[in-house]
Structure formats: structure tokens, C-alpha cells
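> any chance you can model this:
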Amino acid sequence: MKMWKQGLSLLIAAFLMTSVLSPTASADYFPKDDEKSNHASNIALIYTGYYNPDNYDGVKVGDYNKDQFLPYVGYLNEQGVAEDYFFDTFLMLTTQSPYKGSLARYYDWVAGSKPGTLQDWKWAMDRMFEKGLQLDGLEEAVEQVGADLNDPGKKVNVYLTMPFPDPQCKDFGDFNGDGQVKNLESLDTRKELNRWYIDTMTDRFNQRSYKHLKLSGFYWLQEDLDTGVPGEKESVQYTAECLHQHNMRLGWIPLRDRQTENATFYIDDLKLVKYEGMKQAPDYAIKLTSAIPAMDVGAVWTPAVENKSEKDAQGQLVTVEAVFSSSEPSVIEITPEGTLKALQAGKAVIRAAVGNIEAESKVVEVSPWRFNQLKGADSIIEMDPGLKNPVIRDPLQGGKQYVVKDGSNIKVAHKYNERYDMWLVFDHFGANKLHSFYEWRLSPNEGKEVSPDLKRASSVLQGEGSDWIGP
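As a prediction, this is how the structure comes out:
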């Protein structure tokens, strides 16, 4: 399965909207495909800035043509034909120009850097419209994937970079043609620059008449907001207002505790009070009755949802009310009391919603046999707190392995210890249906070598709980 290429970071995005007049930021997140986010659900972060080829073995890292975009626009089979869509939104991130002026805030401790000027901004603007690359390449990729899927009208969302108008720059250049070199210490000048940039980029985008790209917004490049700088908050707010006039959004990934928050893309979050000493956004996770996500037929479990960002006075994670759902009600039913009832063998994704925030999902298997009483060897798996379980200690090194492919399912079997074989299973998994590691399984085998029979009884030792991919 052809899925990704080097040089691209991926962002599976959630969304947050706050009023520009609100004194505090909300902790509520948008669901996928929401109108207020211009229907963005899954965002690919595309690094299109300048990266000196001399530092990358001659490779032009920031250049993206159709072929480089294809595996992000669609799920491609071995013949390179799309079988489904992949990312629906593309954030074109231009962080630096070859002229070394900073497109974000200038810091004097960054070697060789200087405040960004009009020369840097114009390079970043032209970068998006290079023939056959960047937006052109994405347009061609979406057209091809849409044709593969008999969907010729397919469109994806695009967010363009909004460079940071740095008040440290006193000789920015003449961006409006009045013959004056601009000093960005002036808030009014910064506002005028922001509007000029948005209007110019929007006009250039529209002139290309892309059939498969929708300009949905701009991304505020500077990852923090310094409330000690006069007019900085007003500059951001004005930029959001300009975009709203074009029915677009201002996106932002905040810097917090010196680390960018993972997988969270904020929309129009202008006051930023929440990120200055207030508690973390909730991070909900489902807690099952057993640490091993495998149920017997007829078993009933009582799940819970914990907020991993909040602890009580005793240091325990806080439990919250949630509404549960099952992807396969015929396998695992959600009872009126909110419990999980195993009905027949199979697998189901268990999800939970706390208000409009979705918790981390869990994949649970229902086995026709007891998961702690393996067939074949009649050996009980006894878990204890010290990880002294005989199943997961004293593994054997080396030896023969068997690989069996059945459709998309791939099993790799090896002799794990004197009592068990271990199977590594790969398959499509998660909301994005990526082909990746799926689970570990154990199967009784007291022979000296691994057994080639991969259809015999086995038990889940550990299931994978994430479909994240990244750099």
C-alpha cells in the first residue's frame, strides 16, 4: 500500500472556535466536517518553505508536485490507483525564505536570522504559485484521484501561510506602492500589511481558477502571542476579521510550555487566555473493565471515561459522564444502562462522547473462547502487577518465522517462548483505515519450533490503539 513519502508532517486536526469579543476561550472542540471550520476534518501539514538543497543531498525538500501529493489525497493501491480519499484539507506551510528574513517573530539568538522584509514575504507568496508545484501539484493530484473514484467535482480545502508582521522590522519595504519604506512598529501599518497580503493572495488564487481547490483560510505562523507587545493581539484580531469578510478562517497551532500542542488546530482563537495559566483542554480516554481488550461471549463490562488532564484530591484521574456507542452492535451492544454486552465473536470500535468532544476510542474483541484460557494447551494466563507473567518473560531469540497474507491481513509468526508462539498482525486500522500494525496475538505451542498453522486458536495480547502517522 503506497501511503506516504518523506518530508511531510501530518496533522489529524480538531477545531476550536471562540468569539473575538469573548473574554475567555472556550474548551469545546468542533466535530469533523463542521461549517465553522469550512468543513475541514483531516489536515495534512505541507512544508513548502525554502530548504537549502546542499543540506539535503541535493533534494528540493519543499517542492511538491502531483506525484508527491497523490498518496495524501487518496489511498493508493499497488498500481497507484486511488481506492478512497485521504486528507481533505492541506495547510501549505512556508516557514522560511532563501533570503533568511524570518517569516515568524525574529529572535536575535537564531544564528544568521533577521526580521522578515517584503523580499521574504514576496518569495513566500510566489512560492505557492510555482508552475507544476505546490497548489498546481495539489490541483492535479485531486483531479486524478477524483477521476479514479468517479468524482470529477472533488474539492479539497487549502490553508495558506499568514506570515507574522513583526514590529521589530523598521525597514520592511514598500508593499502598497506609495514609495515609502514601511516601519512595522505602527499597528496601523501592520493592519494594512495584513489586509494587503490577504487580498493579494486571494486574488492570485482566484485568478488560477482551480477547479479542485477551495481557499478556506490562512494559518497564523507565529505560534505564540506576546501580550506585552503593544497591538499584537489587535493585529491578530484584525486579520481574522479580514478573513471573515472573505468567508475564510484564521487557523493557528499554539505554542505552550515550549512544545506545540499535538494534533490541535485552532480557529479564530484570538484572546488566548486559556493558554496563559488556565487548565489544560480535556483529554478524554475510555477505561475498560480489563486491561486486555477481549471479552467472552455473554460478558458484560461497565466502561468509564477519564479526563487525562485532570486529577482529584487523591491523585486519581477524574471520571466524567459519557455516551457510549459501538461500531458493531451485533458484536458488542451498548445497553440502556451504558454497559457493554458481548453478543458474538468479532471486533467492535467502542467510542464515547463527552458533550461534543470524542474520547479516545477502543477496539474490543469478542472471542468464542475465554481469553484467559487458551485452547490447545489448556494453560491459564495469570497476570500479576510485577510483570512476572510467564507469557511475557524469557522470550526466545532468533529462529524460524512464518508469514501468511490473507487479503489485507498479514500475520508474522515466531516462537516466543517454550509455551507460546507470537503473531504480529498487520491490517487496515482506525478511523483513517491505514494499513499498519494491528495487534499482537499468542497461540499455545509447546513444540521446539514455531507452528505454520496460523488458523488455530489464539488470544489477543495487546491491540494497537492509534492510527496516527507522522514524520
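> from here on, contacts and neighbour counts on C-alpha atoms
Will do.
> in this structure, which helix is the longest?
helix 187-207 (DSSP state H).
> can you tell me what sits against that one?
With contact meaning Cα atoms under 8 Å, 6 or more residues apart in numbering, helix 187-207 is reached by 125, 165, 167, 175-176, 182-184, 215, 231-232, 235, 238-239, 242-243.
> Ser216: what secondary structure?
With DSSP: H, G, I helix; E, B strand; the rest coil as the basis, Ser216 sits in strand.
> looks like it contacts Met248 (just checking).
Yes: assessed by Cα atoms under 8 Å, Ser216 is found in contact with Met248 at 5.1 Å.
> which of these two has more neighbours?
Ser216 (24 against 19; other Cα atoms under 10 Å).
> so what's that one up against?
38, 157-159, 247-249 are the contacts of Ser216 under Cα under 8 Å, 6+ apart.
> any buried residues in the longest helix of the chain, and which?
By 16 or more other Cα atoms under 10 Å, the buried positions in helix 187-207 come out as 187, 189-191, 193-195, 197-198, 201-202, 205.
> second chain to compare with the first, below:
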Amino acid sequence: MRRLLIIIYILCLTTTAWAQESGKGQYGKTNIADLVLIYQGGTHRPMEWTKEQFLPYIIHEDSKGKKNWLYDGFLFLEFKDGKGRVYAPGYDKLNARKTEWEWLLDRNFEKNKAFYALNEAIQEQKPKMKKLVFKHKLVVGIPSPIFNQKDWGQVDGKDMDFSKHEDRITAGKWYIDRFLERYKAAGYNNLKLEGFYWVDEDVNGCAEILEPLGDYIRSKGLRFYWIPYWNAKGFDQWRKFKFDFAWLQPNHFFNKKIPDSRIDQACDLAKKLGMGVEMEFDSHGLNASKEQKSGRLKAYIEAFKRNGAFEESPIAYYEGGNGMYLFSKSKDPKDKVLMDELAAEIIKRKSKSFMKKISKGDK
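Model prediction:
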């Protein structure tokens, strides 16, 4: 009995030591330093994403008039079309069909907007700015083939039945292929397509199709990305589902009842799991907002400094669909100070040494 107790005690010590060591961890690495989320497509969105609207995401001009390149990564994603159809479960009553998937493709490749506008805006800034030390990278969301949907449409003359995993995978591959055909034909000289993003933020109803879709994306020389919400089902098993990289959402900004310590927890968890972290804010972070959430954005900045995220972690940025743009238009000095502080951290991360460290995650 005593020997059994000793063995149990040793196992407990070993487990505790392992947990402490794994808790230290390191943030994961990928070749995108700062990935800003661009919600584009749905008719309900506040932005059409023209060249003028992209400018504050490409270039930051500080309070002294100094300009620098800003985000190196752009994630285009959409959850619904704004007309009653959804590209991921739960956002409206009706699931998007092949017709709506094709419509979303058209929106992405619309002239003078979206990819086209981003590419042109970068081109226009090149002669005015110091030489780029990075390539602007593009990640694109894949609509989710929602489980049990029967009315999606056909691929090669066959009706797709999304109660069957193979049909869901077929539809996902169809979208990837159509996108790549159109992207290649467009010839954007200032963008580099890095991969595709899974718009479902947990693995409910989609776990079985993630690995084959990821394998198909990798067969094209691209990567498969994910940003699960706090405690989402499957978030701690992102490698099991064969994502190439994942960022963790702290989900702190939106609810004032959630303490600032949540951001520290998210950073610790991201290090333990080899993930990146997401910064979150929107227009409610403006000083004039009735919500008065500028302090919550400040909390992210301080926590990311404190936890080494700015120094070591790839970071995704949720900004509410137009937050950066509205901050750039604000005349309030407090807004300028806050955005200058955030932008200064992002700009520092574009040094060659940091990008070299991040690029170790390249394949």
C-alpha cells in the first residue's frame, strides 16, 4: 500500500512539473505577423472596401504626420450575405446555397473593391513610402458546407446532400478550386495568397471534414487557418484537426463584466497550445462612444506588452469591420494617442529580425 502511495505521489509530482513546464510554452509561429480581419461581402456591412477605405489598414499616419506601413496580412471573411443566407451556421435562418457561394466569389473579385482595391491601394502607396520589407499576404474564408443542408445545389451534375461528409468535402473543394481559378486570372501583383480560413469558430458539426479539406488546401501549396473563440469546442485540439495555424480569441473587449485578467489568461493559454492571440476592439473604443470601451482596448495593448505577445506572437486583429477606419477619421486627440500606441507596436514588429523569426513557421 505504501509503495502504491509513493508511486501515486511521484506521478502527481511529475504531472505537476509537466503542467508547469507546458504552461510556460511559446507562442506559435507562422509567416504572417499582423493579420487584420476584413468582413467583406454581405450587404449589411458598413464598408464596401474601396482604396480609400483600405488606406488606414495599409498605412498609419501618426499625430506628427509620420507614415509607416501597417498590417502585413488581410483575412477576408463573411458569415452571411445580408439577405437572409448564412455562410456559417447560426447567423440567420437560411443556409447559403451554391448561388450565394458564387455571389460571394463575385463580391471578392469585384472591380474597384475588395482584393482589387487592396492591391491598387498598395500599388499607389509604394512610390510614396519607404521600401517594403514584407509582402502583403491574403487569407480567405471558405463558406461552411452546413451539416444536413439539402438545397445547396450540384457539383458535376450531382445534387449535394450535406448529411454526407463526402458531399460537404466535395463542395468545399469546389469553392477552393473556383477561387484559385479566379485569383490566378486576376494577377494581383501586390498580394500573396497564403491560404484559406475556416469561418466556423468551433468544431461543432464540422470536425469530420476539417482534415480532408486541410489536406486539399495543403496540396495546393497553401495553409489552413482558424481563430476559435474563448473555450470553443476543439480550440485546444487545433493541431488534431490539421489546421496549420490558429489564433485564440480572448473575447474580453465586448463584455465589461469580463476582467482584464482574461487577456493574460488567453496569452498564457496561447503559449501553452502553440497558438497566436487575437486583439479585439471596434468603434466602441472611440473616446466619443457611449459604451466607453477605450480602456478595454488599452487593456489589450498593456497585456500584450506584459505577456510578450508583441515581441513573440503572431497577432490577429478583430476591429469590428470599420474600427481602424473610424479611428483614422477621428479628430479626438485621445483617439489619436491610443491608435498611435497600437500602431507603433505593429510597426516595430515589421522589422526584418521579427519577420525572420516569424517565418520559421514557413513550410
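> still on that earlier bit, now flag whichever of the buried residues of helix 187-207 of structure 1 is closest to Ser367 of structure 1.
Lowest distance from Ser367 of structure 1 to the buried residues of helix 187-207 of structure 1 (Cα to Cα) belongs to Phe205, with 54.6 Å.
> which of the contacts of helix 187-207 of structure 1 are buried, as a ChimeraX select command?
A single ChimeraX command selects the buried members of these (16+ other Cα under 10 Å):
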select :125,165,167,175,182,183,184,215,231,232,235,238,239,242,243
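> where do the helices sit along structure 1?
66-73, 118-127, 135-148, 187-207, 232-245.
> put together a markdown table for those helices, with distance to Ile332 of structure 1 on each row.
Shown next, in a markdown table, are the helices of structure 1 (distance: least, Cα to Cα, whole Å):
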| stretch | distance to Ile332 of structure 1 |
| --- | --- |
| helix 66-73 | 33 |
| helix 118-127 | 51 |
| helix 135-148 | 36 |
| helix 187-207 | 49 |
| helix 232-245 | 45 |
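> map Glu333 of structure 1 across to structure 2 for me.
The alignment leaves Glu333 of structure 1 without a partner in structure 2, by TM-score structural alignment.
> what's the burial count for Glu333 of structure 1?
Neighbour number of Glu333 of structure 1 under other Cα under 10 Å is 21.
> how about it, what does it touch?
Counted by Cα under 8 Å, 6+ apart, Glu333 of structure 1 has contacts 326, 340-343.
> so where do the strands sit in the stretch 151-300 of structure 2?
154-155, 158-159, 191-198, 223-226, 245-248, 276-280 (DSSP state E, counting those that start in this stretch).
> if we can go back for a sec, angle of the longest helix of structure 1 against helix 135-148?
40 degrees (axes from the mean of the first three to the mean of the last three Cα atoms, to 10 degrees).
> which bit of structure 2 covers helix 187-207 of structure 1?
Under TM-score structural alignment, the match for helix 187-207 of structure 1 is residues 165-185.
> which of the contacts of Ser216 of structure 1 map to contacts in structure 2?
Among the contacts of Ser216 of structure 1, the ones still in contact in structure 2 (both residues aligned by TM-score structural alignment, their matches' Cα atoms under 8 Å) are 157-159, 248-249.
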